[in-house]
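Asker: Give me the fold of what follows.
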Amino acid sequence: MQRLKIWRTSTLLLSAYACFLPAAASVVYRPAAGNRPPQISIKGDLVQTDIETFATIAETARQDAATFMPNGLVNVTLDSRGGNIWVAMSIGRIIRKYSFMTRVEVGASCVSACVYLLAAGEGRYVGGRVGIHRPYLPNDGVTSARAKKAQYEGINAQTRQYLEEMGLPKSLHERMMRTPPDGVNWLSAQELSAFGLTKMIPPPPKPASLGPPVTGSP
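Answerer: Presented below is the predicted three-dimensional model:
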């Protein structure tokens, strides 16, 4: 009876612990079909395991896109409250490496760390909502004011460098850092444009017309 009670207690504790473990984001790939290019959708909070998942899917999408159309278009659709900022920047660099497009469709939201994914798109479309704030400091047991200050300065420097790497203005990072981590600054259409978070890529130019054939005199 005692062993059964211990087993039940352990099971309950493990179940309770599992409830607090962050679930990986849903990363789903849809191959090209008809006139629709390949699409990768990211939904949910970003965690460490999402990097490898996305990298594998991204390579498949890149190869698929190369056979679908000459410019190799791949859309990455986003609907996420954020998550691990280091994961977001790692995935963002993969997005930029392959020149994927990023999209926040109507009805979707891209908040917090998700914005670093949006920023990575070679082209960026926003039909939904985008919200920014200052990143959370990691909950890693650091308590001293000096250590917290060092953490903050490190996050500040690396996020600023990342956004500059993606070609976005310093004003976006400044606005992020002015917004408390427990709040959200929802960006207007004008702000999205000013911060460079909407960037449409024009279609590839059509081949120049050669004109009517020239015939010789009879």
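Asker: Could you use CA atoms for every contact and neighbour count after this?
Answerer: OK.
Asker: ok, now which ones touch the spatially most central residue of the chain?
Answerer: Residue closest to the average C-alpha location in the chain (Cα atoms, centre = their mean): L117, at 2.2 Å. Applying Cα atoms under 8 Å, 6 or more residues apart in numbering to L117 gives the contacts A88, M89, I91, G92, I95, T102.
Asker: Alongside the first, I'd like the structure of this one:
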Amino acid sequence: MTDLPPPLPHTAKEQAQAAPKWPASRMLRWIFGLQLVFAAVLLGSDMLRVLPQLAFPSSAPDITQPLGPGDQTRRYDPAQIDPRPARPGSRPIPTTTDMPSRLEFVDAVWDGQPVITLTGQIAPGDAARFADFLTTVDPAPTQAFLNSPGGSVQDALAMGRQIRSLGIGARMTATDICLSACPYLLAAGTTRTVEDGALVGVHQHYFGKNTALPAFMAVEDIQRGQGEVMEYLSDMDIDPLIMRHALLTPPDEIYLLTPDEMQTYNLTTPD
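Answerer: Purely as a prediction, here's the structure:
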């Protein structure tokens, strides 16, 4: 008599029980291998972003070189930007010899009015520090003097909203700089004064540095960040077309705005 094959499973439970099972060790090796592939893809995407800048660094002139018509792009490295000597009496306090690695807040009196100065790079967490600082200033400042090579976009936006809510003006003297994320602080002033010789510049931003995120999530973060910036500029009555120059300028370069451009985009206000 011929042996018949066992009947095929019909129910989902029977099919699951009849399916071959992977040993736990084999499953762990498969998961580990998938993680290695995922890490390699992320590392490769980061290297593709960074390598062009390393292999072909910016050939733009140094930021201290004078501007010319259509010649407004300069090399940008916030760690190598030092304060320029200020004219006596042009600022409420003397300019330091080194640009601080995070914002320094000082309250002072200038031209008989209470003011504050914001000097240095904008580091993550500076918005919370700034909020605490403002609670210690009495009387309330009328203006904020800016001198910063930029830094954290999210902190700049949060600080800018604090400046606008308190009705504080923004001011730059002839030797001050306001680059990268700093122009969002300038945009927040109820009045916005930039003296001739001051440098105001924009470029592309990084809105997140978490390399554990998949590429599509990183792009999503960038788009969300750009949306927040556009909403912020609208709230501050700044022409969002100013972002055209930022989006076309890579992070290792800076596009310096001319006085006429700042007026056109409403970044400065009439005297």
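Asker: ok so, going back, please list the members of the contacts of L117 of the first structure that lie in helices.
Answerer: A88, M89, I91, G92, I95 (DSSP state H).
Asker: The second one and Y162 touch, don't they?
Answerer: Yes. M89 of the first structure is in contact with Y162 according to Cα atoms under 8 Å; the separation is 7.3 Å.
Asker: P114 of the second structure: what's its closest spatial neighbour, skipping adjacent residues?
Answerer: P141 (4.8 Å; Cα to Cα, 6 or more residues apart in numbering).
Asker: On the three-state scheme, that neighbour is what?
Answerer: What DSSP: H, G, I helix; E, B strand; the rest coil gives for P141 of the second structure is coil.
Asker: Under the alignment, what does D221 of the second structure map to in the first structure?
Answerer: The alignment partner of D221 of the second structure in the first structure, by TM-score structural alignment, is Q151.
Asker: Excluding covalently adjacent residues, which one is nearest to that match?
Answerer: L137 (7.1 Å).
Asker: Just the buried ones from the contacts of L117 of the first structure?
Answerer: A88, M89, I91, G92, I95, T102 (16 or more other Cα atoms under 10 Å).
Asker: Using CSV, lay out those together with distance to S26 of the first structure.
Answerer: As requested, these are exported to CSV (distance: Cα to Cα, whole Å):
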residue, distance to S26 of the first structure
A88, 14
M89, 17
I91, 14
G92, 16
I95, 16
T102, 16
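Asker: between these, which is closest to D50 of the first structure?
Answerer: I91 (8.2 Å; Cα to Cα).
Asker: circling back to that earlier point, how much space is there between the aligned partner of the residue nearest to the centre of the first structure in the second structure and P250 of the second structure?
Answerer: Using TM-score structural alignment as the criterion, L117 of the first structure maps onto L185 of the second structure. According to Cα to Cα, to the nearest Å, L185 of the second structure stands 21 Å off from P250 of the second structure.
Asker: What's M262 of the second structure aligned with over in the first structure?
Answerer: Match for M262 of the second structure (TM-score structural alignment): L192.
Asker: Please read the previous query as pertaining to V106 of the second structure.
Answerer: In the first structure, V106 of the second structure lands on V28 (TM-score structural alignment).
Asker: Show residues contacting whichever strand or helix holds its match.
Answerer: Using DSSP states H and E, V28 of the first structure sits within strand 26-30. For strand 26-30 of the first structure, the surrounding residues in contact (Cα under 8 Å, 6+ apart) are P38, Q39, I40, S41, I42, K43, G44, D50, T53, F54, I57, A61.
Asker: Output those residues in CSV, with distance to T11 of the first structure appended to each entry.
Answerer: Shown next, in CSV, are those (distance: Cα to Cα, whole Å):
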residue, distance to T11 of the first structure
P38, 43
Q39, 40
I40, 37
S41, 34
I42, 32
K43, 30
G44, 27
D50, 27
T53, 29
F54, 32
I57, 35
A61, 41
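Asker: want to throw those into CSV with distance to A147 of the first structure, secondary structure and neighbour count?
Answerer: As requested, the contacts of strand 26-30 of the first structure are exported to CSV (distance: Cα to Cα, whole Å; DSSP: H, G, I helix; E, B strand; the rest coil; neighbours: other Cα atoms under 10 Å):
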residue, distance to A147 of the first structure, secondary structure, neighbour count
P38, 44, coil, 23
Q39, 42, strand, 24
I40, 38, strand, 22
S41, 37, strand, 18
I42, 33, strand, 21
K43, 33, strand, 21
G44, 30, coil, 19
D50, 28, helix, 22
T53, 33, helix, 16
F54, 33, helix, 22
I57, 38, helix, 16
A61, 42, helix, 25
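Asker: ok, the closest residue to T211 of the second structure other than its chain neighbours - how many residues close by?
Answerer: In this structure, T211 of the second structure finds its nearest non-sequential neighbour in L42, 6.9 Å apart by Cα to Cα, 6+ apart. For L42 of the second structure, the count of nearby residues is 17 (other Cα atoms under 10 Å).
Asker: OK, contacts around L42 of the second structure?
Answerer: L42 of the second structure neighbours (Cα under 8 Å, 6+ apart): T211, A212, P214, A215.
Asker: repeat that with 10 Å
Answerer: L36, L48, T211, A212, L213, P214, A215 (Cα atoms under 10 Å, 6 or more residues apart in numbering).
Asker: ditto for Q121 of the second structure
Answerer: If you count contacts by Cα under 10 Å, 6+ apart, Q121 of the second structure has them with 78-79, 99-104, 147-152, 178-179, 181-182.
Asker: That one maps to what in the first structure?
Answerer: Per TM-score structural alignment, Q121 of the second structure is aligned with D45.
Asker: gap between its match and A147 of the first structure?
Answerer: Relative to A147 of the first structure, and taking Cα to Cα, D45 of the first structure is found at 27 Å.
Asker: which residue numbers in the first structure go with the helix or strand encompassing W30 of the second structure?
Answerer: Assigned by DSSP H and E, W30 of the second structure falls within helix 24-55. Helix 24-55 of the second structure lines up with nothing in the first structure when matched by TM-score structural alignment.
Asker: Now compare the contacts of L42 of the second structure and name the two farthest from each other.
Answerer: L36 and L48 (18.1 Å).
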